[in-house]
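Chemist: sequence? don't have it. structure:
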């Protein structure tokens, strides 16, 4: 019995000494010796399979993706539409101008549209109307485009897109007066926007895809 008690005491003392030595040692454990390579690992959280790997790697995941329109014709008409109405197809301003490109009823008649109410409800027709009106303005201003593009008036470089944007604002006749007066006759609309402002703001877009057409119609 005494031998058993002595054995237990000896074992306990040995364990205490080993623990003391272990905790008092300055030696650090080298974790690089341990690896999970080759082991089959199991996780309680699964990856969402609907999320693409490249999306997970990107910090732009939550940002909307939009096309870069640049100085293309689409870029031209969208920039102009944003200035006119912030791109709203169904808006009517305080002067009665309609839709995304803010057409007046008189201009709509010139390109074959006689029902402003239906026009306002039809985005596709509004896009056709913009193209038709731009074609018509390009025909009316064809000589002025030839004579003035590349020149500077009041420090502004004259470009075809600037001329066509200004014609959308003020009408082709007012743009002719501006150019042929060498920038003196600067039309201003009811909101204080001038031909010169549009000439500068919408300068340098590629409108070469628009063909000059005296009889252009949206319908």
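Modeler: Yep, it's here. Just so it is clear, the structure is predicted and the values come from calculations on it, not from any experiment.

Chemist: please make it C-alpha for all contacts and neighbour counts, starting now.
Modeler: Fine.

Chemist: point to the residue nearest the middle of the protein.
Modeler: In the chain, the residue lying closest to the centroid (CA atoms, centre = their mean) is residue 66, at 5.0 Å.

Chemist: another structure for you, compare them:
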């Protein structure tokens, strides 16, 4: 057999081995490659979002960078949802807050939702509710966004996404008081989460998709 024939005969074997080693990777995810320091105030990693995982053995908190959604608006809302309910549309917490984004019934009424059972059963409605509420909050806080974004308050760089996340937690009125007092007037929810915590945790996302709207409502027949 000449060298040319040997080369052609070996080609399928080489291709097979290349594909085998390329595809035969471990199915176990190496989470350590996404591990970041939770204590960093403003991690300069624009292409990732951050997810907290509680270690069941010692209840310590680890932070992981999610490389897919990044700092997009989708990344923003999914990171916020993970913090609120771990993304569970049917979640009801001990205080009665509902769904993936943990809405209170009074907030739902402001955006046109009165049937909370229907709300829990409808993921699409929950997504629309998040958009409508964020649009409404952005309108209420429009002047504060213009005034404070880019400043540093209470050790945190103020960003639009941080403000909107804090408004989801505490309501726009409490965020106004926090910003206008330069952090002197804070807010802490019943689980110990503060406005400052949310402003830091959710800083730097692109929320330009959200347009401010005073009368934002969910268009849905209940």
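Modeler: Received, thanks. All values reported here derive from a predicted model rather than from experimental measurement.

Chemist: on that earlier part again, now the residue nearest to the centre of structure 1: which helix or strand?
Modeler: Per DSSP states H and E: residue 66 of structure 1 is located in neither a helix nor a strand.

Chemist: residues near the residue nearest to residue 54 of structure 2 when sequence neighbours are not counted, how many?
Modeler: Among residues not flanking residue 54 of structure 2 along the chain, residue 61 sits closest, at 4.7 Å (CA to CA, 6 or more residues apart in numbering). Applying other CA atoms under 10 Å, we find 13 residues neighbouring residue 61 of structure 2.

Chemist: ok, now how distant is residue 61 of structure 2 from residue 218 of structure 2?
Modeler: Distance, residue 61 of structure 2 to residue 218 of structure 2, by CA to CA, to the nearest Å: 36 Å.

Chemist: again, but for residue 139 of structure 2
Modeler: In terms of CA to CA, residue 139 of structure 2 sits 16 Å off from residue 218 of structure 2.

Chemist: again, but for residue 81 of structure 2
Modeler: For residue 81 of structure 2 relative to residue 218 of structure 2 (CA to CA), the value is 19 Å.

Chemist: mind checking the longest helix of structure 1?
Modeler: Of all segments of type helix in structure 1, defined using DSSP state H, the longest is helix 2-24.

Chemist: same for that one, what does it pack against?
Modeler: The helices and strands touching helix 2-24 of structure 1, judged by 3 or more CA pairs under 8 Å, 6 or more residues apart in numbering; DSSP states H and E, number zero.

Chemist: right, and the helix or strand after the longest helix belonging to structure 2?
Modeler: Taking DSSP H as the criterion, structure 2 has its longest helix at helix 3-23. As assigned by DSSP H and E, the chain's next helix or strand after helix 3-23 of structure 2 is strand 35-36.

Chemist: matching residues in structure 1 for that next one?
Modeler: With TM-score structural alignment applied, strand 35-36 of structure 2 matches no range in structure 1.

Chemist: check the offset of that strand from the chain's centre.
Modeler: 16 Å (CA atoms, centre = their mean, to the nearest Å).

Chemist: stretch 12-26 of structure 1 now?
Modeler: On CA atoms, centre = their mean, the centre of stretch 12-26 of structure 1 falls 69 Å from that of its chain.

Chemist: which bit of structure 2 covers that stretch?
Modeler: By TM-score structural alignment, stretch 12-26 of structure 1 lines up with nothing in structure 2.

Chemist: give the buried residues for that stretch.
Modeler: Within stretch 12-26 of structure 1, no residue qualifies as buried by neighbour count (16 or more other CA atoms under 10 Å).
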